[in-house]
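Engineer: Quick one, fold the following:
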Amino acid sequence: MVCRVCCVLRAFHSFLIEIVLLMSKKILAILSEYGYWGIELVAPLTKLEEAGYTVEFITPTGKKAEALPPSYDTTYIDPPLGIAVTTPQAAEMVKAFEASNRLDERINMSEIIPERPYFSVPNFLREFEKYFADVKVAQEKLTEEYAALLVVGGSGPIIDMVNNQRVHDIILAFYKKNMPIGAICYGVAPLVFARDFNERISIIRGKHVTGHCIEYDYHDGTGFLHTDLNMGPPPYCLEYILADAVGPEGQYHGNFGKETSVIVDYPFITARSLQCAFEFGDQFVAVLDQGVKRYGW
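Structural biologist: So this is what the prediction gives:
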């Protein structure tokens, strides 16, 4: 009888280990509802899946994310670079992904991450205390289920990710647990604003990062899906806000003139733009599987 109980317990223990290992192979990817740049998701997604990881998706209000049309148009000429930046390989990969049902299932961020209350709400102190308690529970669930976070770029994040408190709280969940956080292009921008509410210091202070350099910025034509808005140039220069956020102890690396710019300064894996998407995916996997802590600087 005792032996049977021991066998059952061992089997149950093995089952729990398998569940934990399976859960640790999941990656959470944040996508904008106003357009993501196709290869900036599909390339790292492909690399992660080839390494045995499962990628699940989350959007700010649960709407389906869509790739920006230029990101699968091989004739699109990038204004600052003066060349077609979408390769035939990238276009085919993005089109195939968009034609699949992969993004039909996604998490509604607004349903799992509480909203920080306005200071003017009735009974503010109690509401504020409740927010902190609730967000801690939500953050614990995320870091128990997922091994790392992927923040995808494109122009869409400018609208619904960069200054989104819920996005910041998701990033902070992984940062507090010292878990990998990958971000590419304008997906790097939320890292600037993710910070402890009381300390108000960016989590990338003292770190080495890369992101969209000023030479790559548009003068006109920054557009978004589901709106006719042409913002003209981006509303901020990402290079400048990154350089300011890392402070004198850190460094922004634009690597202008080099084809790619990918920086690992653990727990952050950052990439400059779409040309870096495959290398970004490789380094994301290297961080997860090989324990890489530094790359590119």
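Engineer: alpha carbons only for contacts and neighbour counts from here, please
Structural biologist: OK.
Engineer: now what about the helix or strand hosting Val192, what contacts it?
Structural biologist: Val192 is part of helix 189-193, with elements assigned from DSSP states H and E. Helix 189-193 is contacted from outside by 161-164, 167-168, 171, 202-204, 238, 241-242, 245, using C-alpha atoms under 8 Å, 6 or more residues apart in numbering.
Engineer: let's see it at 10 Å
Structural biologist: Defining contact as C-alpha atoms under 10 Å, 6 or more residues apart in numbering, one finds that helix 189-193 is touched by 151, 153, 157-158, 161-165, 167-168, 171-172, 181-183, 200-205, 211-212, 236-239, 241-246, 268, 270.
Engineer: In strands only, show me those.
Structural biologist: Using DSSP state E, the subset of the contacts of helix 189-193 located in strands is 151, 181-183, 268, 270.
Engineer: Tell me which two in these are the farthest apart.
Structural biologist: Taking C-alpha to C-alpha, the two most distant members of the ones in strands among the contacts of helix 189-193 are Val151 and Phe268; they sit 10.9 Å apart.
Engineer: So for these two, which residues contact both of them?
Structural biologist: Common neighbours of Val151 and Phe268 (C-alpha under 10 Å, 6+ apart) are 181-183, 188, 191.
Engineer: Next, format the residues you listed as JSON lines and append distance to Gln251 and neighbour count.
Structural biologist: What follows is these, written out as JSON lines (distance: C-alpha to C-alpha, whole Å; neighbours: other C-alpha atoms under 10 Å):
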{"residue": "Ile181", "distance to Gln251": "18", "neighbour count": "27"}
{"residue": "Gly182", "distance to Gln251": "17", "neighbour count": "29"}
{"residue": "Ala183", "distance to Gln251": "16", "neighbour count": "29"}
{"residue": "Val188", "distance to Gln251": "14", "neighbour count": "29"}
{"residue": "Leu191", "distance to Gln251": "14", "neighbour count": "26"}
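Engineer: I'd like the structure of this one too, to check against the first:
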Amino acid sequence: MSKSILIVLSEWGFWGEELVGPLEQFDRAGYRSVFCTPTGRRAHALPPSMDPEFEDPPLGKSVTSRETAEKVKAVEDASNPRLDNPRNLSAIFPERPYWSDREEIRYMDESGELETVKSPLRKWERYYSLRAKAQRETADEFDALLIVGGSGPMIDLVNNYRVHDLILGFLEQDKPIAAECYGVACLAQARNFDDSRSIIWGKHVTGHAKEYDYKDNTGVLDPETGRILTRASGNWVNLGPPFYTLEYMLRDAVGPDGQFHPNVGRETSVIVDYPFITGRSTPDSVLTGEMIVKLLETGGPRRWGWATARQS
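Structural biologist: A predicted model of the protein is given here:
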């Protein structure tokens, strides 16, 4: 039976190669790829990721080949329906309630009837029940999860509780969970409400190292229009550096028994510490996809890329 991959994209802009790199590997393997966004809006590639002339500030060179730019443009093109009608994460997973919330919430019960709930404890009971159902059904349908990177995930994926709950569902079923670039921050933030320890505690991961971070020029897309976010004056909104240093977040999240591997100076950096597959940045996209396919086809490697003596 053909494998199915759930691919999570930001509505505020994803980096093109970090989608098309793994997607080509899935297509080649005959896998079914299904896209998902936080509110069901169509995701769009960030303009620099389709521009072979764009010079990456830390590297001082283009990181997008003309061939890759054309592939991203082909996926992004309005005439291509592939990214149309993504799954709506907010329609699949319940909203996590506040303990102090006094508002009524209406839930659909098992019989399809709407139930009005006021009590905070009842809200949490319903939340856990609905969450478990959504986690089970989603992880049953898909064989692996991929979170695509770029600047957009910092806004609508990293601290999105529904994204965390989605990840936890795959973790519970011991299925591969992959993330690229700033999408790896979702793994650092994901944890159960009653457990403050990250799910990557004790794990070996990679991610966008501080040496590769922009000092300036972080931009995102307007999810309403799919165009670069601009001010009323027409000038694009420059958010400066990334909102946080991913390397510091990951170093803290893995704890004393895990390790963050920046692999600075090496052209690629992909780490497998099952069930997690993490890719540092754009050049690691194809390899990230290859490792997902290899895991699904052969069951291994379950450790790879972080210590030669322990690659198996």
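Engineer: Superposing both, give me the TM-score.
Structural biologist: The TM-score (TM-score structural alignment, normalised by the length of structure 1) is 0.91; 275 aligned residues with a C-alpha RMSD of 0.9 Å.
Engineer: Please work out which residues of structure 1 line up with stretch 129-145 of structure 2.
Structural biologist: Mapping stretch 129-145 of structure 2 onto structure 1 (TM-score structural alignment) gives residues 133-149.
Engineer: so how far is that stretch off the chain centroid?
Structural biologist: 15 Å (C-alpha atoms, centre = their mean, to the nearest Å).
Engineer: Pull out the buried residues from it.
Structural biologist: Within stretch 133-149 of structure 1, the residues that count as buried by 16 or more other C-alpha atoms under 10 Å are 135, 138-139, 142-143, 145-149.
Engineer: could you dump the residues you listed to JSON lines with secondary structure and distance to Gly35 of structure 1?
Structural biologist: JSON lines is the format used below for those (DSSP: H, G, I helix; E, B strand; the rest coil; distance: C-alpha to C-alpha, whole Å):
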{"residue": "Val135", "secondary structure": "helix", "distance to Gly35 of structure 1": "27"}
{"residue": "Ala138", "secondary structure": "helix", "distance to Gly35 of structure 1": "26"}
{"residue": "Gln139", "secondary structure": "helix", "distance to Gly35 of structure 1": "26"}
{"residue": "Leu142", "secondary structure": "helix", "distance to Gly35 of structure 1": "24"}
{"residue": "Thr143", "secondary structure": "helix", "distance to Gly35 of structure 1": "26"}
{"residue": "Glu145", "secondary structure": "helix", "distance to Gly35 of structure 1": "26"}
{"residue": "Tyr146", "secondary structure": "coil", "distance to Gly35 of structure 1": "24"}
{"residue": "Ala147", "secondary structure": "coil", "distance to Gly35 of structure 1": "25"}
{"residue": "Ala148", "secondary structure": "strand", "distance to Gly35 of structure 1": "22"}
{"residue": "Leu149", "secondary structure": "strand", "distance to Gly35 of structure 1": "19"}
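Engineer: now, among those residues, which is nearest to Ala84 of structure 1?
Structural biologist: Leu149 (29.7 Å).
Engineer: Tell me how far that closest one lies from Thr54 of structure 1.
Structural biologist: Going from Leu149 of structure 1 to Thr54 of structure 1 by C-alpha to C-alpha, to the nearest Å gives 12 Å.
Engineer: ok, now Val42 of structure 1?
Structural biologist: Distance from Val42 of structure 1 to Thr54 of structure 1, counting by C-alpha to C-alpha: 13 Å.
Engineer: Residue range in structure 2 corresponding to the helix holding Val192 of structure 1, please.
Structural biologist: Aligned by TM-score structural alignment, helix 189-193 of structure 1 falls on residues 185-189 of structure 2.
Engineer: same check, this time on stretch 207-217 of structure 1
Structural biologist: Counting by TM-score structural alignment, stretch 207-217 of structure 1 sits on residues 203-213 of structure 2.
Engineer: which residues touch the residue nearest to the spatial centre of structure 1?
Structural biologist: Among the residues of structure 1, the one closest to the centroid is Val151, at 0.9 Å (C-alpha atoms, centre = their mean). Residues in contact with Val151 of structure 1 (C-alpha under 10 Å, 6+ apart) are 28-32, 40-41, 157, 161, 167, 171, 181-191, 270.
Engineer: shouldn't Leu6 of structure 2 be in contact with Ala139?
Structural biologist: Yes. At 9.2 Å, Leu6 of structure 2 and Ala139 qualify as touching, with contact defined as C-alpha atoms under 10 Å.
Engineer: and Ile201 of structure 1, how many residues sit next to it?
Structural biologist: 15 (other C-alpha atoms under 10 Å).
Engineer: one step back: list residues touching both of Val42 and Thr54 of structure 1?
Structural biologist: Leu48.
Engineer: is it true that Leu46 of structure 1 lies in a helix?
Structural biologist: Actually, residue 46 of structure 1 is Thr rather than Leu. Yes. Assessed with DSSP: H, G, I helix; E, B strand; the rest coil, Thr46 of structure 1 lies in a helix.
Engineer: Thank you, goodbye.
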